[in-house]
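Trainee: I'll drop the sequence and a predicted model, then ask my questions.
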Amino acid sequence: MKPLSLPPRLLMGPGPINCYPRVLQAMSTQLVGQYDPVMTGYMNEVMALYRQVFNTNNKQTLLVDGTSRAGIEAVLVSCIEPGDKVLVPVFGRFGHLLAEIAERAGAEVHTIETAWGEVFAPEQIEAAIREIRPKVLAVVQGDTSTTMLQPLEHLGEICQRYDVLFYSDATASIGGNPFETDKWGLDAVSVGLQKCLGGPSGSAPVTLSEKYVECVRKRHHVEAGIRDAHHQSASGSRIRSNYFDLPMIMDYWGEERLNHHTEAASMLFCARECAVNLLDEGQEAVLSRHKTAGDAMLAGIQAMSLQPFGDLSNKMTNVVGVNIPDEVDGEAIRSTLLNTFNIEIGTSFGPLKGKIWRIGTMGYNAREDAVYHTLQSLETVLRRSGMSLPLGEAVDAAMAVYAGRAE
């Protein structure tokens, strides 16, 4: 068997991305037992760190072991009972994912849709809430399939007026775009590490409000530390998953330390380092770094006479969609970038499949040299494919953005 050997890829797609070096180092740390005081101490520390990442005072802020989709499923399956109404505003692929998971949990799912490349006004969402009266509003903040960022700041107040649980998946956006759990009135948030937080996929930080916790606790019964597997809520419904049962996971992370699973220790160390890295640099500094890198990438794309996709006023800072020129083979360009220049950029899904590239500037890769290298390499590949391009102007435009931010 040959030793594990991977090419030195620069991951400039919509995620995953290259990890921060300190995150990779943390993952190689030797293990201790799951109830060792050192281990439970780090679990408590991770909870405290992610309260700062989420900008919340929520006591129940913890990790779900699994990819970001595990966090989504845990939040939805734990609060949805069969027949509950769930409203999902869909503006890309991942809205459809939230709708599917809610449907599998037994919800009566209602969706509103807008064109890919656009987002919703709060009035549109309020009108749907007023008509449907859902138990849960489930919305993606940043959808990498379209590169759009859905504004959330006005939705919490709307949900409070109509007594609706407000949940957001912020996997693709947190760390690179502002996110204010308490200020915006969110009841549940789930994320992953593999975007702006600069880690690998495999751990899903979540934060849960008291209102959400009260809702899911009603579905659970614990007596003398032993779970009554036959207990059902007044409506006759138990949480359908054992692994994604958040009341059980909360008891595992809480002072009770009731056994539920064996914590994925290496991913916990990794998630800790992602948070420490963000907070050491400073949230505002990290947001600014992502915005500068995103602005520089966008400026370079436009200087190459390529057309960015979607409503740029609602674009995520950390990824840009690029309309693939008619005169080139989009997949051939991506293949040459990958295999000749070791740079990965993304395609898209659904109605955008084969129509746009998605170029990310996230986490460790939201840095000046990565932006320049990607733009120069893309320009070279496009020029060699037959396109007539203004030579060097992409990198010059990006450098002007960085120079302007430095002044």
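Mentor: Everything's here; your move. Residues are numbered from 1 along each chain as shown.

Trainee: contacts and neighbour counts: CA atoms only from here.
Mentor: Noted.

Trainee: name the residues that touch stretch 359-378?
Mentor: 10-15, 17-20, 175-176, 195-198, 289-290, 293-294, 296-297, 300-301, 318-322, 337, 341, 343, 345-346, 392, 394-395, 398-399, 402 (CA atoms under 8 Å, 6 or more residues apart in numbering).

Trainee: make it 7 Å
Mentor: Stretch 359-378 is contacted from outside by 12-14, 17-20, 195-198, 289-290, 293-294, 297, 300, 318-321, 337, 341, 345-346, 394-395, using CA atoms under 7 Å, 6 or more residues apart in numbering.

Trainee: what's the answer for stretch 226-245, then?
Mentor: Outside of stretch 226-245, the residues within contact range by CA under 7 Å, 6+ apart are 73-74, 77-78, 81, 218-219, 221-222.

Trainee: out of the residues you listed, which are inside strands?
Mentor: Counting by DSSP state E, the part of those found in strands is Val222.

Trainee: report the two of the contacts of stretch 226-245 separated the most.
Mentor: Across these, no pair lies farther apart than Glu73 and Val222, at 22.5 Å, counting by CA to CA.

Trainee: how far is the longest helix belonging to the chain from where the chain is centred?
Mentor: Longest helix in the chain, counting residues (DSSP state H): helix 283-303. Distance of helix 283-303 from its chain centroid, counting by CA atoms, centre = their mean, to the nearest Å, is 18 Å.

Trainee: show me which positions of it end up buried.
Mentor: Residues of helix 283-303 classed as buried: 283, 286-303 (neighbour count, 16 or more other CA atoms under 10 Å).

Trainee: same question, stretch 305-312
Mentor: Within stretch 305-312, the residues that count as buried by 16+ other CA under 10 Å are 307-310, 312.

Trainee: that older thread, more neighbours, Glu73 and Val222?
Mentor: Each of Glu73 and Val222 has its neighbours counted (other CA atoms under 10 Å); Glu73 has more, 21 against 13.

Trainee: my guess is that one contacts Glu100. True?
Mentor: No - with contacts counted by CA atoms under 7 Å, Glu73 stays clear of Glu100, the gap being 10.1 Å.

Trainee: got another one to weigh against that:
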Amino acid sequence: MHTPIQAPVNPPHRLLMGPGPINADPRVTRAMSAALVGQYDPWMTETMNETMALYRDVFQTENEWTFLIDGTSRAGIEAALVSLVEPGEKVLVPVFGRFGLLLKEIGERIGADVVTIETEWGQVFTPEQIEQAIVAERPSVLAVVQGDTSTTMNQPLEDLGEICRRHGVLLYTDVTASVAGNELRTDDWGLDAVTAGLQKCLAGPSGSSPITLSDRAVEKIRTRRHVEAGIADGSTAGPGPVIRSNYFDLAQIMDYWGPQRLNHHTEATSMLYGARECARLLTQEGMDRAVARHALHGHAMASGLAALGLELFGDQEHRMNNVVAVLIPEGINGDAVRASILSDYGIEIGTSFGPLHGRVWRIGTMGYNARRDAVMTTLSVMESVLRAAGVSVVAGAGTATALEHYQDAA
């Protein structure tokens, strides 16, 4: 039996204007096509060092241990939690959307004692609410999402590091959806462990998770390995490590990225190239300018959607720059509209999860797609599809309002 010859991969052209992934910057995909070299080739190890330096700029940190986890953004989350949290330790998770629930699930799977505080989807927590929960629960780790794309909300972090240090708590945050599109200052805010992904404001494909670790976090990881291996006192006896992963054991991964270059895995070379190029382009632009670019185009999109008569969802004061949710007009089949936008115009927008499923559309302006032509095209298509669905729309209102926003910002 002969297998039929298959056609080469030839995906349709899409403009990805949902909550991520987005269209990768062509310079990133070109970088990923570069020739492979061995993982211990001097050129390769120097490229790894360059990548670490570039991501220190992205994360706004001086942390020595800033590197990549091979895997999607969820791999970074799991690596951070499985390495920082001992079984039975208490982890506090403030939940304001789907990805807070993900932190809760991963924490439970690694044997943590997870406690949560919750707020209505579309809102965020005050520092006082989080500190009150820390005082009541006395966790070892506070695990919080900065930007949750399921609700489009951006949780303020700037006061949490000081709160956590005052109470002896490590602070971990997932910034996959927010980094490079919203302000993030790892050192100034006292964040201990931060993980991200490439597929949103970093303008790359999914598959690599940048991470940075403070000295406090590294001490916990290193000390934990020695104690659990029974070698804290120099003895070689003991039960052996009980970190519940080999692949995501940050102590071993640091040995691989560090000067020892101890073998742990074979680095995903093409993803390394892509991740390096994402960070290179951002640092070339300047992180503050990148955040301002996302704010400019994100606010143009939001104002244009509002001008089309769509109601913006959630606390707009705490919305991420790079994604906006709008309530689906009553009587409209939201999935049918999304399908029409995709099939007729080649544009993808998102729905949402949980209590917001079927209630909102989520529209992103992030990474390579945080640009004027993508915003204007999407607003024009939204107007056409809404009108076809029977929604009363003022002709040209969305694009005219966005254009006015651009002119005011010039």
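Mentor: Sure, I can see it. Not measured: the values here are computed from a predicted model.

Trainee: quick TM-score on the pair, please.
Mentor: With the length set by TM-score structural alignment, normalised by the length of the first structure, the two chains reach a TM-score of 0.96; 400 aligned residues with a CA RMSD of 1.5 Å.

Trainee: among the buried residues of stretch 305-312 of the first structure, which are in strands?
Mentor: The members of those all map outside strands under DSSP E.

Trainee: aligned counterpart of Leu310 of the second structure in the first structure, please.
Mentor: Under the alignment (TM-score structural alignment), Leu310 of the second structure maps onto Leu306 of the first structure.

Trainee: meant to ask about Pro210 of the second structure
Mentor: If you follow Pro210 of the second structure across to the first structure using TM-score structural alignment, you land on Pro205.

Trainee: residue contacts, that match?
Mentor: Contacts for Pro205 of the first structure (CA under 7 Å, 6+ apart) come out as 62-64, 190-192.

Trainee: same thing but at 10 Å, please
Mentor: Residues in contact with Pro205 of the first structure, defined by CA atoms under 10 Å, 6 or more residues apart in numbering, are 46-47, 50-51, 53-54, 61-68, 70-71, 171, 189-193, 268, 271.

Trainee: now swap in Tyr273 of the second structure and tell me
Mentor: Shown here is Tyr273 of the second structure, whose contacts under the criterion CA under 10 Å, 6+ apart are 28-36, 44, 47-48, 51.

Trainee: what helix or strand does the equivalent of it over in the first structure sit in?
Mentor: Superposed on the first structure with TM-score structural alignment, Tyr273 of the second structure falls opposite Phe269. Per DSSP states H and E: Phe269 of the first structure is located in helix 265-281.

Trainee: that helix vs the second structure, mean deviation?
Mentor: Between helix 265-281 of the first structure and the corresponding residues of the second structure, superposition yields a mean separation of 0.4 Å, by mean CA distance after the TM-score superposition for the first structure.

Trainee: excluding chain neighbours, give the residue nearest to the counterpart of Ile221 of the second structure in the first structure in space.
Mentor: Matched across to the first structure, Ile221 of the second structure falls on Val216, judged by TM-score structural alignment. The shortest distance from Val216 of the first structure to any non-neighbouring residue, by CA to CA, 6 or more residues apart in numbering, is to Cys79 (5.3 Å).

Trainee: which residues does the one you found contact?
Mentor: Taking CA under 10 Å, 6+ apart, we find Cys79 of the first structure in contact with 102, 105, 135-136, 165, 212-219, 238-239, 245-246.

Trainee: how about a cut-off of 8 Å?
Mentor: Contacts for Cys79 of the first structure (CA under 8 Å, 6+ apart) come out as 212, 215-216, 239.

Trainee: do the same with Leu87 of the first structure
Mentor: Neighbour list for Leu87 of the first structure: 109-112, 128-129, 132, 134, 136-138 [criterion: CA under 8 Å, 6+ apart].

Trainee: surely Thr151 of the second structure and Trp121 touch.
Mentor: Yes - the pair Thr151 of the second structure and Trp121 qualifies as a contact (CA atoms under 8 Å) at a distance of 6.2 Å.

Trainee: those two: who's more crowded?
Mentor: The neighbour comparison of Thr151 of the second structure against Trp121 (other CA under 10 Å) goes to Thr151, with 29 against 21.

Trainee: if I look at the more buried one, how far off is Ala409 of the second structure?
Mentor: 27 Å (CA to CA, to the nearest Å).

Trainee: got it, and Arg27 of the second structure?
Mentor: Taking CA to CA, one finds Arg27 of the second structure at 28 Å from Ala409 of the second structure.

Trainee: helix, strand or coil for the most centrally placed residue in the second structure?
Mentor: Of all residues in the second structure, the one closest to the mean position by CA atoms, centre = their mean is Thr176, 0.8 Å from it. In three-state terms, and counting by DSSP: H, G, I helix; E, B strand; the rest coil, Thr176 of the second structure is coil.

Trainee: show me what it aligns to in the first structure.
Mentor: Under the alignment (TM-score structural alignment), Thr176 of the second structure pairs with Thr171 in the first structure.

Trainee: and what of Gly358 of the second structure?
Mentor: By TM-score structural alignment, Gly358 of the second structure lines up with Gly354.
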